[in-house]
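Engineer: coordinates only, sequence not included:
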């Protein structure tokens, strides 16, 4: 039987920096790797993943919705991992302040954009951030699916 895991994630910018999470070694998914902020979509959030993402941002950073500008869905990442299909809604936004609180998910750091791709991160995150940094002015939502070790991109038409 194939199960579904639906998640949301956020990448917040401040000036020329990106807020990244160095995940705890004890986490089940992506232990000791760099990722964005995020987590699982709750049952009451399935129809509005943005609410799930904003909840996760607040829980993991203390940053509230009114401290984020230009918050938009930019990517939907799809990946199969054994008997599970993972669907990940990724939002990008600009933080209006640099202050945050840490959670038990790991340690948060503002990373200079020129150094982000040097971090050890999951394959899908690495491909997505490369795509975003190479296409910074795109306003479309992109769907990315893993094909072996590569990512295939398509634009979600309105």
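Structural biologist: Received it, and whenever you're ready, just let me know what you need. Here the structure is a predicted model, which means the values were calculated and not measured.
Engineer: CA atoms for contacts and neighbours, from now on please.
Structural biologist: Noted.
Engineer: need the strands for the chain, in chain order.
Structural biologist: Using DSSP state E, the strands assigned to the chain run over residues 3-14, 17-23, 34-35, 37-40, 68-81, 84-95, 106-112, 141-147, 150-156.
Engineer: quick one: the first one to strand 84-95, angle?
Structural biologist: What separates the directions of strand 3-14 and strand 84-95 is an angle of 20 degrees, with axes from the mean of the first three to the mean of the last three Cα atoms, to 10 degrees.
Engineer: show residues contacting strand 3-14.
Structural biologist: Contacts of strand 3-14 with the rest of the structure, by Cα atoms under 8 Å, 6 or more residues apart in numbering, involve 18-20, 36-41, 49-50, 52-53, 57, 83-98.
Engineer: structure B:
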């Protein structure tokens, strides 16, 4: 439907359902300069691509706690608990508007404690360790691909949280300082 806005300007009414959000979280686990990724199979939103070590949608009781969602998904998908990880940090928050909703993704990074030299398997697909430089070449969901590229090139060198806004060409990241 076209609407008029004075002097012949047209405004297109969006098909976007205002206020529809999809909140998701993901964690990337590293050990010995490798990162564990999951080739997700049978997912509702993401399927047949490489994603973080574990992740998924927020439950209603987690809406204000991305860390709680990440830890629940970690336990469900890899049977890992928080005590098995070290240096767990939220590093990226991205926004993408697609398919009539705004998708908010919270990306955590952590290290598998050296005491746990175990083979990790997931009930969501195929879990595999990759050299850190190798992961940039894998097929991933849109914002995840840009998060990984930014992390490997910049984020791995600091401890900052970055906010990313997606457009059809790329994801633009800025530092998300506390003030």
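Structural biologist: Looks like it came in fine. This is a predicted model, so every value here is computed, not measured.
Engineer: now for the strands of structure 1, which one comes closest to residue 122 of structure 1?
Structural biologist: Of all the strands of structure 1, it is strand 34-35 that lies closest to residue 122 of structure 1, at 7.4 Å by Cα to Cα.
Engineer: whereabouts in structure 2 does the closest one align?
Structural biologist: Taking TM-score structural alignment as the measure, structure 2 aligns residues 50-51 with strand 34-35 of structure 1.
Engineer: still on that earlier bit, of the strands of structure 1, which stretch is the most buried?
Structural biologist: Using mean count of other Cα atoms under 10 Å, the stretch among the strands of structure 1 with the largest mean neighbour count is strand 34-35, at a mean of 24.
Engineer: which strands and helices lie in contact with that one?
Structural biologist: Under the contact definition 3 or more Cα pairs under 8 Å, 6 or more residues apart in numbering; DSSP states H and E, strand 34-35 of structure 1 sits against strand 17-23.
Engineer: the strand it packs on vs structure 2, average distance?
Structural biologist: Its matched residues in structure 2 lie on average 0.5 Å from strand 17-23 of structure 1 after superposition (mean Cα distance after the TM-score superposition for structure 1).
Engineer: which residues of structure 2 does that strand align to?
Structural biologist: Strand 17-23 of structure 1 corresponds to residues 34-40 of structure 2 when matched by TM-score structural alignment.
Engineer: contacts for the matching stretch?
Structural biologist: 28-30, 46-54, 122, 124-132.
Engineer: next one: the residue of structure 1 most remote from its centre from residue 85 of structure 1, what distance?
Structural biologist: Going by Cα atoms, centre = their mean, the residue of structure 1 most distant from its centre is residue 1, 26.9 Å out. Here residue 1 of structure 1 is placed at a distance of 11 Å from residue 85 of structure 1 (Cα to Cα, to the nearest Å).
Engineer: residue 166 of structure 2 -> structure 1?
Structural biologist: Per TM-score structural alignment, residue 166 of structure 2 is aligned with residue 146.
Engineer: let me see the contact set for that match.
Structural biologist: Here residue 146 of structure 1 is in contact with 78, 79, 80, 124, 152 (Cα under 8 Å, 6+ apart).
Engineer: kindly recompute the last result at 10 Å.
Structural biologist: By Cα atoms under 10 Å, 6 or more residues apart in numbering, the contact list for residue 146 of structure 1 reads 77, 78, 79, 80, 123, 124, 127, 152, 153.
Engineer: how about residue 93 of structure 2?
Structural biologist: With contact taken as Cα under 10 Å, 6+ apart, residue 93 of structure 2 is in contact with 24-25, 104-108, 143, 147, 161-165, 173, 176.
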